[in-house]
Every structure is written in structure tokens, then in C-alpha cells.
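S.K.: Need a 3D model of the following:
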Amino acid sequence: MLLEDESVPVHDGPTRHPLVVFGDHRFCAGERLDVRRMSGPHMHSQVELNYVLDGRITYWFDGRRLQISAGQLCLFWGMIPHQVVEVTEPTNFVCLYVPMSVLVNFNSMSSFRDAVFRGGLIEALNPRPPDRDVFLRWREELLSGDPELEQIVRDELVARIRRIARDGWQDLRERSSAIEISRNQDPDRLPRIEKMLRFIAEKALGEISAIDVGLAAGLHPNYAMSIFKKAVGLTINQAITRHRLDTAQSLLISSDLPVAAVAFEAGFGSLSRFYEAFEGRFSTTPAKYRSSFGVAAARPT
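M.R.: Below you'll find the model as predicted:
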């Protein structure tokens, strides 16, 4: 498990946002409760949930300054560049990370899902009195390293997100008093990047190519590939593969599907390609990865 100050940079540069990895894209929790200013914007592939225990956080969020305060529960997609730029002292929060694939499967709650993938900072309008204690417990259990507890938290946390989608939410970007548009924001390029990321999130489990992703944003494929790599730090094909691996990872942990079925459910057309990509990222085989979580062997085909 990584501390937030120990995130692993995948890409960096003087004018780009580093892509970081938390907990190898699993359900996981930030180890720090105290909130600190960050040296620069970053991105990560998971959906991030923040429950603010006390104090106030000011985020730079994709060209805007947005504040969340004690008692607020918010979530956002980590692929939107974000940075903590100011905190009151003391400020503490619980920070949890959920694989992006969870929201992709919210087909019956498409408006909520789409708002997240369009770059919203989503606030739960009906926070519950037990949330403070529940989020602290989820954090402790995710950090415990106990696979059974992790599975319980997975189920409870997904249910909590579904309740946010059902019970009421708002996008804080739409509150004029909370928004300050950056003069350096590119008004044309960022929506195109968001369209491509959203298309990948929705279609990566099928047969798509980098050309399809570019066309979905109304761009010439070569230009699409160029601006995507500059903004995200990955090629379009790498982003597609990453999403498929996120899905395969979730299926290995949460189901007893045979490895071959996992590969094809996750969008890999070739079993050998799946093994190559999986071992390249996780440095182990899918079967060994599954067994490391204490998951029973898959049923025979």
C-alpha cells in the first residue's frame, strides 16, 4: 500500500500531470488522515472518495478551485488532473480509492456515471450521520491486509456509492461560488480528452482501436493520439489495455470465472496477449494473483 506522498509516477514533465498508481488499482485507502498541500497536479485511474473529518480543503481541479469542508462526502475520477492547493489547519479526511470499472457497470445510473467521467467533483447531498465512523472503519479494514475484510468493504463501499447516485448528488463545478476558471485552461482540448477517456471507459471491453477513440472525439487519429499522450501520459492503446487489465483484476478477485473467460470478458481477443499484458503489469500470472487474495480456484471449463 502506498502513502499518498509515495505514489509511483508513471509519467511526468514540466508542463504535464504525472499519472500515479495507488494500491495497484485495487480498492484501497490512503494511509494519511491529515491533508497536505501537493507540489503539483496529478492523476490516477481510480475513482477517489473523500470524506472530510474536519477543516477545509481547496482543490485545484482541472483548472478550477473548489472547496470541500468538514462533513462533506465527495468523489471524482482521478484521471481529472487535481491538486490540493490549500488547507486550513488542522484538516483531516478519509481518502478511499475504487477501481474505475465499478462505475462503468452502473448502467442503470448512467447520469451519475457520466457526470463522474465528464470530470465532475460529485458531492453527496444526503450524507448520513454514521458516515464518519463508517469511513474510518473502512479505511482501517482496507489497510489491514485482510482479504476477507477487503471483500466486505468492497461490497459495502459499492453500495454506498450506489446510494449517492440514488439519494441525490450535485457537481460542485456547477456552483458558481465555488468555481474559479484558470486562465491557462485550454477550452477546446480538455473536453476532447474527456470524450476519449469516456469512450475508452465505456467501450474498452469490446473491439476498439486508437482510431475509433479519436473519431469518437471528432479528431483526426494522429492528432488524437498526440494530444492524448500529452495529457494523460499514456498512448491510447496503453489506456485501453490498462482499462481491460483493471477489469480482469476485478474479475479475478471477485469471481470464480476461469482465467480464459476472464481474459475474454475483459476485452482481450487473445489469451496469449492477456497473459503477456497481465504479467507485464503485475509481475505474476493471473492464477497466482488470484490465489494471493485467497480466492478459490476457478471452476473448470
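S.K.: alpha carbons only for contacts and neighbour counts from here, please
M.R.: Noted.
S.K.: quick one, helices of the stretch 201-301 of the chain?
M.R.: Secondary structure of the stretch 201-301 of the chain, counting by DSSP state H, counting those that start in this stretch: helices at 210-216, 221-232, 236-254, 259-265, 271-282, 286-292.
S.K.: roughly how far apart are the residue at minimal distance from the centre of the chain and residue 271?
M.R.: In the chain, the residue lying closest to the centroid (Cα atoms, centre = their mean) is residue 46, at 1.5 Å. For residue 46, the distance to residue 271 (Cα to Cα, to the nearest Å) stands at 25 Å.
S.K.: Also this sequence, please, to line up against the first:
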Amino acid sequence: MGNESTVSEGKWIGSPRDFTVERHVADTMISAHWHDHIEINLLLEGSMTYLFNGKQEYVEAGRMVLFWAAIPHQTIFVTPESPLVCVYLPLVDFLALPIDAASRQAVLQGAFVNEAEASSGTINVRERWADEWLVGGSARQQLVKDEVSIVVRRLILDHTFDRPALASNPRLSGSEIRYTQLLTDLIGQRYGEALTLAAIAKHANVHSTTASRAFRSVLGISVMEYLTRYRLARAMQRLAETDDSILDIADDCGFGSAARFYEVFKRQTGMTPRHFRVSTRPR
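M.R.: Predicted structure coming up:
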């Protein structure tokens, strides 16, 4: 989640290469945002609900959650005065972990991973991460990174994909969430095609005005902005995991041309597709 007061719609949090740990009081977010990290949350007290990838995801105290934050997400419900530890793991560091391909792809394709359980001792260790990251010096910061890597590996290995009962959100109607989930599912299936708002709405059997209003109400961005982000997310995965040509990736992910792909990729990440691919490979 991060310090949401510093985040503007459609902007990245910090640098996509920065590892960061924060502790703050959780709060609801005005609109959805994204940033190119694997985000890890540990709520120390209370509960909260995310809108993630068009769906509601419940988070309870003491159970770590993990998701790819390049997918639009927004907190819509938080119990008052709930302390939260957030870890931002760079995508490059996540890709370097010894995690099986199927699990890694599940995360990059939108899985919201919930920890099955956590002991009080484990919670205390993770709560300490934020303090040691801020004032512990380089040696302790490296220990935090090492501990986070192990915890992430265990979390992925356990395949915890719980979906508890969802908290209600009085600001959003059931139809808005339903339409948004329908549209995000459709984009996930057809993002490689040449799509306009009218075409997406037609495929979903929803009027384009209704689709646009519902989508922006739920996620805080337009349908086409989400489509671009989704295409970019899938392209990043291909760049990291395959040797496919950049032209093929641009075409398969719906960008239409390599020039358009380079333009969008550089604007959103600050690096070229080729540079990103090199940065994900062992040296």
C-alpha cells in the first residue's frame, strides 16, 4: 500500500529497482494505483479489504499477503487505527528467487496470496523489519532482505490462496463491481487483440458508457488505461521468462508496433524493454 498521500493516480511508487520496508497506519485509498513491485503486507491489528484486479480481497491481522502491485489495487475498507507493515520487493529480485515457474506465473497473472497462519513470534520478527530497515545500517538491512526472501519463498511454496468472507463497501454498488470484474476478465482473455472501449464493452455485452463509469468508479482509472497496464504486465513477464523477440512480444501483447511498445514501456518504467530483460537475467 505504501504512503498513499504521496501517490498520484497512475504513478509508480519510488523506483522499480528499490527494496523498501515501511510501517504506518493503514487507510482507505481514493483511487486505485500501481507500481512495479511485489508488495507484501502484514496488518498487525484489525482488517482491511482490497479491490485488486477488479475483485475484493480480505486481509486480516497476523496473516501476510502478497501480490504483484503492477496490477491496479485499492484499499476500500480499513478498521480504524490499524498498523501495517509493507514490504516492496522489486520485480527483478522476485524473479531471481528459486520459485517454480507455475507459482511465479500465478503471481504475475494476478494471484492474491494469503498466508495460512502466523504465530505471534513470526509477527514480531516481521514487525521488526521496518525498524531495522530504517535505522539498522547496511548489515541489518541485508538481513531484512534475506529474511524477506525466505518468507516469500515459503509463502509461495505453501500455495495459500484463501478467499475469506468479503467486507462490504457502501460506496460501490454490486453491479459496478460485477461489471468491472467482467471487464477485467475479458481484458485478461483478449488483451492481445486490437481493442477499443467500444469493442471491449461489446464483447462484455455492456454499454460503453456503463462500462466506463463502473470501471472508473471501482478502480479509479479508465478501461483503456487498465488495458495498457495489463498489456505491459504481460510483456514484462515474457521479457523476464522467455527469449522471444521484442517485436513478437509487442505484437502478442497488443501494442501494435515495436515503436509503440518502446514508448509505453519507457514512459512507465524508466527503462527500455531490452534493458529490463537484461536486468532480470543472472550476471
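S.K.: how near is the residue nearest to the centre of structure 1 to residue 229 of structure 1?
M.R.: 19 Å.
S.K.: Columns distance to residue 66 of structure 1 on top of the helices of the stretch 201-301 of structure 1, output as CSV?
M.R.: Output for the helices of the stretch 201-301 of structure 1, formatted as CSV (distance: least, Cα to Cα, whole Å):
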stretch, distance to residue 66 of structure 1
helix 210-216, 30
helix 221-232, 21
helix 236-254, 28
helix 259-265, 38
helix 271-282, 34
helix 286-292, 39
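S.K.: so the lengthiest helix in structure 1 matches what in structure 2?
M.R.: When structure 1 is parsed with DSSP state H, its longest helix is helix 147-167. Alignment of helix 147-167 of structure 1 against structure 2: residues 138-158, by TM-score structural alignment.
S.K.: same deal with stretch 39-54 of structure 1?
M.R.: Aligned using TM-score structural alignment, stretch 39-54 of structure 1 spans residues 30-45 in structure 2.
S.K.: residues of that stretch that come out buried?
M.R.: In terms of neighbour count (16 or more other Cα atoms under 10 Å), stretch 30-45 of structure 2 has its buried residues at 31-45.
S.K.: So for residue 166 of structure 1, what's the nearest residue that isn't a sequence neighbour?
M.R.: In this structure, residue 166 of structure 1 finds its nearest non-sequential neighbour in residue 109, 7.8 Å apart by Cα to Cα, 6 or more residues apart in numbering.
S.K.: quick one: the one you found from residue 116 of structure 1, how far?
M.R.: The spacing between residue 109 of structure 1 and residue 116 of structure 1, counted by Cα to Cα, is 11 Å.
S.K.: Comparing these two, which shows the higher neighbour count?
M.R.: Between residue 109 of structure 1 and residue 116, counting by other Cα atoms under 10 Å, residue 116 is the more crowded of the two (21 against 14).
S.K.: Aligned to that one, what sits in structure 2?
M.R.: Looks like residue 116 of structure 1 aligns to residue 107 there (TM-score structural alignment).
S.K.: secondary structure element for that match?
M.R.: Applying DSSP states H and E as the criterion places residue 107 of structure 2 in helix 101-108.
S.K.: same for that helix, what does it pack against?
M.R.: Contacts defined by 3 or more Cα pairs under 8 Å, 6 or more residues apart in numbering; DSSP states H and E place helix 101-108 of structure 2 against strand 65-68, helix 223-241.
S.K.: quick revisit: any buried residues in the longest helix of structure 1, and which?
M.R.: Going by 16+ other Cα under 10 Å, helix 147-167 of structure 1 has these buried residues: 147, 150, 151, 153, 154, 157, 161, 164, 165.
S.K.: So what does residue 259 of structure 1 match up with in structure 2?
M.R.: For residue 259 of structure 1, no equivalent position in structure 2 is identified, counting by TM-score structural alignment.
S.K.: What is the neighbour count of residue 259 of structure 1?
M.R.: By the criterion of other Cα under 10 Å, residue 259 of structure 1 has 24 neighbours.
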